[in-house]
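Engineer: Next comes the sequence, and after it the predicted model I'd like to discuss.
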Amino acid sequence: MLERVIAWSPLDVKAIFEDLSAVLGDQEPRPAEIPGLATRLRGHLERLSTIAVADPRFCPLEEIQKTLRRGVALQESKLPGGHRHALGHTRRIAGVVEDLVGQLIETKQIKGPED
């Protein structure tokens, strides 16, 4: 437990939005960038999912539960080969992260990048 506390770092919402912009923005990421972006987005998804269910006294809203279920399926699947397939998969992960971060900001479970 102590190791987890020592290794803990605050949630960097700004970094989440930067990665979302890199994947979902107007300019497509280069093929070499996709594996790193996918890894970071999976990490964001894991942390956000943990936050969403962290308080055992409250069940997440149905909308958040649906988003979490979408995320589980993507977390369990590997990054496919081929640029187009890998980009599509990474964009699906980004879509779930984008939805979840928005829902958690809306429910005040996390602060937005401007807060």
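Structural biologist: Arrived safely, thanks for sending.
Engineer: going forward, measure contacts and count neighbours with C-alpha atoms only.
Structural biologist: OK.
Engineer: The residue most central in space within the chain: which element?
Structural biologist: The centre of the chain sits closest to residue 45, judged by CA atoms, centre = their mean, with a distance of 2.9 Å. Element membership for residue 45, per DSSP states H and E: helix 34-52.
Engineer: on that earlier part again, am I right that the residue nearest to the centre of the chain is in contact with residue 71?
Structural biologist: Yes - counting by CA atoms under 8 Å, residue 45 touches residue 71, with 7.1 Å between them.
Engineer: what sits in contact with each of the two?
Structural biologist: 93, 96-97 (CA atoms under 8 Å, 6 or more residues apart in numbering).
Engineer: which stretches of this protein form helices?
Structural biologist: Using DSSP state H, the helices found in the chain span residues 2-7, 13-24, 34-52, 62-76, 83-106.
Engineer: Nearest approach to residue 114 belongs to which of the ones you listed?
Structural biologist: Across these, residue 114 has its closest neighbour in helix 13-24 (8.5 Å, CA to CA).
Engineer: Show me what that closest one is in contact with.
Structural biologist: 28-29, 37, 40-41, 44, 90-91, 94, 97-98, 111-113.
Engineer: Against that first model, consider the following:
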Amino acid sequence: MHSSSMVLAETGRRTAPPVERWSPPLDSEGLARIASLLRQVKPLEGIVDDVGDVLGEQDPGESEFGEIAERLRGDRLRLVAIANAAGDGDAEVCRLLQRAHTLRSEALPAVSRQALGHLRRMAGLVNDLLERLAETNIVKDVA
């Protein structure tokens, strides 16, 4: 007779199998590090602000082009990562991801008018991708 069956037969009660003691996957330092990283993540509303800096009523100053381009690259990377992680296969999202891939390889032109055009294309793509991700409920709707 199996030992657990013997216990049940002898006492009328079933014994629980041994359970390993649970330990958290991260210690306090690991949790603090993750909390710090999460605090550094720009809210999606910040992406809208970056887009507005380029597509708003007033063009940004030429001295700001490099910084704005860097922010838009980060915004694009974040939205592409979100879309890829969601993997819902929406045709419009796929088209926008292809555009993002194409824009990724383009450097910021040295000529001011061309650089502004590049920033506008980047901001337009980021805006379109954010809007589509909101429409498909991949991200929450943003202002």
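Structural biologist: It's in. These numbers come from a predicted model, not from an experiment.
Engineer: just to revisit the earlier point, I'd like to know which of the contacts of helix 13-24 of the first structure are buried.
Structural biologist: Among those, those scoring as buried are 37, 40-41, 44, 90-91, 94, 97-98, 111-112 (criterion: 16 or more other CA atoms under 10 Å).
Engineer: ok, of these, which one's closest to residue 4 of the first structure?
Structural biologist: Of all those, residue 4 of the first structure sits closest to residue 44, with 16.8 Å by CA to CA.
Engineer: hmm, back to that, tell me which residue of the second structure matches up with the residue nearest to the centre of the first structure.
Structural biologist: Correspondence of residue 45 of the first structure to the second structure, assessed by TM-score structural alignment: residue 76.
Engineer: Just give the nearest non-adjacent residue to its match, would you?
Structural biologist: residue 126 (5.7 Å; CA to CA, 6 or more residues apart in numbering).
Engineer: Touching, that neighbour and residue 74? I think so.
Structural biologist: No - using CA under 8 Å, residue 126 of the second structure is not in contact with residue 74, being 10.0 Å away.
Engineer: ok, the residue mapped onto residue 90 of the first structure from the second structure - contacts?
Structural biologist: Matched by TM-score structural alignment, residue 90 of the first structure corresponds to residue 119 in the second structure. Residues near residue 119 of the second structure by CA under 8 Å, 6+ apart: 54, 65, 68-69, 108.
Engineer: residue contacts, the residue nearest to the centre of the first structure?
Structural biologist: Going by CA under 8 Å, 6+ apart, residue 45 of the first structure touches 71, 93, 96-97, 100.
Engineer: Same check on residue 99 of the second structure?
Structural biologist: Contacts of residue 99 of the second structure by CA under 8 Å, 6+ apart are residue 125.
Engineer: counterpart of it in the first structure?
Structural biologist: Superposed on the first structure with TM-score structural alignment, residue 99 of the second structure falls opposite residue 70.
Engineer: still on that earlier bit, just the buried residues of the contacts of residue 119 of the second structure.
Structural biologist: Applying 16+ other CA under 10 Å to the contacts of residue 119 of the second structure flags 54, 65, 68-69, 108 as buried.
Engineer: possible to save these as CSV with distance to residue 32 of the second structure?
Structural biologist: Listed next are those as CSV, based on distance: CA to CA, whole Å:
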residue, distance to residue 32 of the second structure
54, 36
65, 35
68, 30
69, 31
108, 37
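Engineer: of these, closest to residue 114 of the second structure?
Structural biologist: residue 108 (8.2 Å).
Engineer: which residue lines up with that closest one in the first structure?
Structural biologist: So residue 108 of the second structure corresponds to residue 79, using TM-score structural alignment.
Engineer: so how far is residue 29 of the second structure from the match of residue 45 of the first structure?
Structural biologist: Using CA to CA, to the nearest Å, we find residue 76 of the second structure at a distance of 31 Å from residue 29 of the second structure.
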